[in-house]
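Trainee: I would like the atomic coordinates for the input below:
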Amino acid sequence: MEHVTLKALASVSHDELATILSGPPAKAAAWVAAAAHNGIVEAQAVYGQYLLDGHGVERNAGEALTWFRHAARRDHPMAMNMLGRCYEHGWGIAACAPVAVYWYRLAAQAGLDWGMYNYASALALGNGIECDRAQALQWFRRAADLGHVKSINFIGSFYEDGWEVDADTSIAFDYYRRAAQGGDFRGQFNYARLLAERGEIDAALGWLRRVPHTATAAFVAKMQAWLAASPVTAFRALAEDVRAAMNLTQESRA
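Mentor: Next up is the predicted model:
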C-alpha cells in the first residue's frame, strides 16, 4: 500500500482529496487508511467499509470490525450501524443478535436512517430483542420521514398485514409505490404484486423486470418461484426469463 505521510494529509486540498477518493481504489484506500491511523473518525468508518468490501485493499472482515469499533466508540452513527451489521451477520466475529441490536439502537438514537431501519426491523421481527411492532412502526416512520425507502416499504407491509394499524391495502399500495419509485427492490416487487391484484398486468411486469437489477440473489430466486406459480401467463413467461438469467449468472461464477 502506498505510504501517505501526515504532512501530505495535512496539506491536501478538498478538491485534491475528492479526486483521490474517486480515483483508483488502491490509492484511495491508502489515503483513507492513513487518515484513519491518524485518528480521523470519518476515515476510520470509511476504511472499515473498504476492508469489508475489499475496496482497494484485501477483504478483511475482522480488521473492518476493528475500525468500525474505533469509530463507533467515538459516536460515529454509521460506524455504530455497521458494527451492528457485523454482529448480526457474523462478519469478523461470532454472530450475536442482541449485541447487533444494541449498536442499531445507538445508531438510531443518533439520528441515522439506516440505524432506525435496522433497529425497527429487529423490533418488528423479534430478532435479538423482544418483538415490539408498535415501537418498530415508530422507528420506521422516523426513517421514512428522512426518505429511507426500505423503511417506507416496511410501513407498507404493516398496512397490508394489519400490524399495529387497521389493514388497508390502499395505504399499503401508496407506500409500496413510493418505495418502488425510490429504487427499493422489495418495494418494486410489492408494488407490482398489488398492481397485479388490480389487474394492471403490464404495469406490474414493468416493475418486476426492474427487481433483478438491484435485488439479492436470494430475493430474485423467491420472486422467480412466485412468478412461476402465478396463474398469469405473462408472469410465468417472465419466470422463465428470470430463471435463464439466474442460470447464466451461476455459470459465469463457476
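Trainee: Please count neighbours and contacts with C-alpha atoms only from this point.
Mentor: OK.
Trainee: Could you give me the buried positions within the helix or strand residue 239 falls within?
Mentor: Under the criterion of DSSP states H and E, residue 239 resides in helix 233-253. Buried residues in helix 233-253, counted by 16 or more other Cα atoms under 10 Å: 235-236, 238-239, 242-243, 246.
Trainee: can you redo those residues as TSV with distance to residue 74?
Mentor: Converted to TSV, the buried residues of helix 233-253 look like this (distance: Cα to Cα, whole Å):
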residue	distance to residue 74
235	50
236	52
238	49
239	48
242	45
243	46
246	43
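Trainee: Please give the structure of this sequence too, so both can be compared:
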Amino acid sequence: MNPDIQQVIFGMNAEVLFELGNRYYNGQGVTQDYTKAVECFTEAANQGHVGAQHNLGICNQIGHGVTKNYTKAVEWFTKAATRGNANAQYSLGMCYHNVHVLANTNAAAGIFEQLAAEGHSDSQFWIGRCHYFGEGISSNESKAFKWFSQSADQDSSYAQTMVGTCYRWGYGVAVDHAKAFEWYRKSAEQNNRQGQCCLGDCYQTGRGAAADIDTAVFWYRKAAQHGYESAVANLEQLSRWL
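Mentor: Reported below is the predicted structural model:
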C-alpha cells in the first residue's frame, strides 16, 4: 500500500474509509485517484463493508486502480451479494450474463428474476430480455412483455423501446402501432438511440403516426449522432431517394 495513503486511512472505520474511497474515485474534494480509492475500498471491504465490497468488485471489473480481473470482481460481488446487497447481486448477474469468460446465463437469469420480483427496474429489463431471447431461461413472449412493461413503467428507456417493439411485432401482446409509437417516443425523449431510430422508422413508414420523412430524418440523425448503425444506414438509404 502507498505509505502516504496508509497514514491517512490508518485507524479509520469502514464507513469513513468507504466515503473517502468514493471521494477519490469520483474526484470529489480531492484529486481523482483510482489507486487510492481501491486502497480505501479494500480496507473497508476487509472490515465487512458491503458497499465497499461492491465498489471493489466494480474496480476489478473495469480495471480502475487495479489490473482488470473478472475473477476477483466476482469474488467481491459475491461477498456483498450474499449479505443482501442488491447492487452487488445485479452486478454479479451482469458479469454472468455479459462477460464471456464467466458466462453462466442460467445463474444470471436467476439473479435477475429474483431482483425483478423485488421491483429492481434494470433487472426487470434484463429478465425480460432473457425471456425474449431465451437466454438462461425458456423463451416466453408473455413474460418478456410483462417484465419489459414493469421496467418501462419505472422509466427505463431501454425497456420502453422493447415494449414498443413488442407492440410493433405482436410479441406477447396484440399488435398496436399507436402504442408502439408512444413507447418509442418515451424512449427517444430520454435520448435512447435505439428508441430514436425506432421512432424515426414510425415516421418513415407511417406506422402509429402520420408519415413524415423530415421528422423521420430528424430522429434518425439523433440516433446516428449517438453511433447507432441502423440509423446511419437508414439515412444513407433515404439520401438515395430524396
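Trainee: what's the matching residue for residue 97 of the first structure over in the second structure?
Mentor: For residue 97 of the first structure, the aligned residue in the second structure is residue 105 (criterion: TM-score structural alignment).
Trainee: same question, residue 72 of the first structure
Mentor: The alignment partner of residue 72 of the first structure in the second structure, by TM-score structural alignment, is residue 81.
Trainee: packing partners for the helix holding residue 239 of the first structure?
Mentor: helix 217-228 (3 or more Cα pairs under 8 Å, 6 or more residues apart in numbering; DSSP states H and E).
Trainee: The helix it packs on - contacts with which helices or strands?
Mentor: The contact analysis (3+ Cα pairs under 8 Å, 6+ apart) places helix 217-228 of the first structure against helix 233-253.
Trainee: centroid residue for the second structure?
Mentor: Nearest residue to the geometric centre of the second structure (Cα atoms, centre = their mean): residue 122, 6.3 Å.
Trainee: That one pairs with which position in the first structure?
Mentor: Looks like residue 122 of the second structure aligns to residue 114 there (TM-score structural alignment).
Trainee: pretty sure its match contacts residue 105?
Mentor: No: in this structure residue 114 of the first structure lies outside contact range of residue 105 using Cα atoms under 8 Å: 10.5 Å.
Trainee: Please pull up the equivalent of residue 178 of the second structure in the first structure.
Mentor: With TM-score structural alignment as the criterion, residue 178 of the second structure lines up with residue 170 in the first structure.
Trainee: Next secondary structure after the helix or strand encompassing its match?
Mentor: Residue 170 of the first structure is located in helix 169-181, with elements delineated by DSSP H and E. Counting by DSSP H and E, the element after helix 169-181 of the first structure in chain order, helix or strand, is helix 185-197.
Trainee: now that following helix: which residue numbers in the second structure?
Mentor: Taken onto the second structure by TM-score structural alignment, helix 185-197 of the first structure occupies residues 193-205 there.
Trainee: The matching stretch: average distance to aligned residues in the first structure?
Mentor: With mean Cα distance after the TM-score superposition for the first structure, stretch 193-205 of the second structure departs from the first structure by a mean of 1.4 Å once superposed.
Trainee: For that stretch, list every residue counted as buried.
Mentor: So stretch 193-205 of the second structure, judged by 16+ other Cα under 10 Å, has buried residues 193-204.
Trainee: Please apply the same query to stretch 160-167 of the second structure.
Mentor: 160-167.
Trainee: Next: stretch 16-32 of the first structure.
Mentor: By neighbour count on 16+ other Cα under 10 Å, the buried set for stretch 16-32 of the first structure is 20-21, 26-32.
Trainee: got it, and stretch 229-242 of the second structure?
Mentor: Using 16+ other Cα under 10 Å as the test for burial, stretch 229-242 of the second structure gives 229-232, 234-235.
Trainee: can you check stretch 91-107 of the first structure too?
Mentor: Within stretch 91-107 of the first structure, the residues that count as buried by 16+ other Cα under 10 Å are 91-92, 95-107.
Trainee: ditto for stretch 54-65 of the first structure
Mentor: Neighbour-count burial for stretch 54-65 of the first structure flags 54-57, 60-62, 64-65 (criterion: 16+ other Cα under 10 Å).
Trainee: what does that stretch contact?
Mentor: Under the contact criterion Cα atoms under 8 Å, 6 or more residues apart in numbering, stretch 54-65 of the first structure has outside partners 24-29, 47-53, 83, 86, 91-93.
Trainee: one step back: may I ask which two of the buried residues of stretch 229-242 of the second structure are separated the most?
Mentor: 229 and 235 (9.9 Å; Cα to Cα).
Trainee: What's the match for residue 90 of the second structure in the first structure?
Mentor: In the first structure, the residue equivalent to residue 90 of the second structure is residue 81, according to TM-score structural alignment.
Trainee: Enumerate the positions of the helix or strand harbouring its match that are buried.
Mentor: Using DSSP H and E, residue 81 of the first structure sits in helix 77-89. Burial within helix 77-89 of the first structure, assessed by neighbour count using 16+ other Cα under 10 Å, is assigned to 77-88.
Trainee: If anything else comes up later, I'll come back, but that's it for now.
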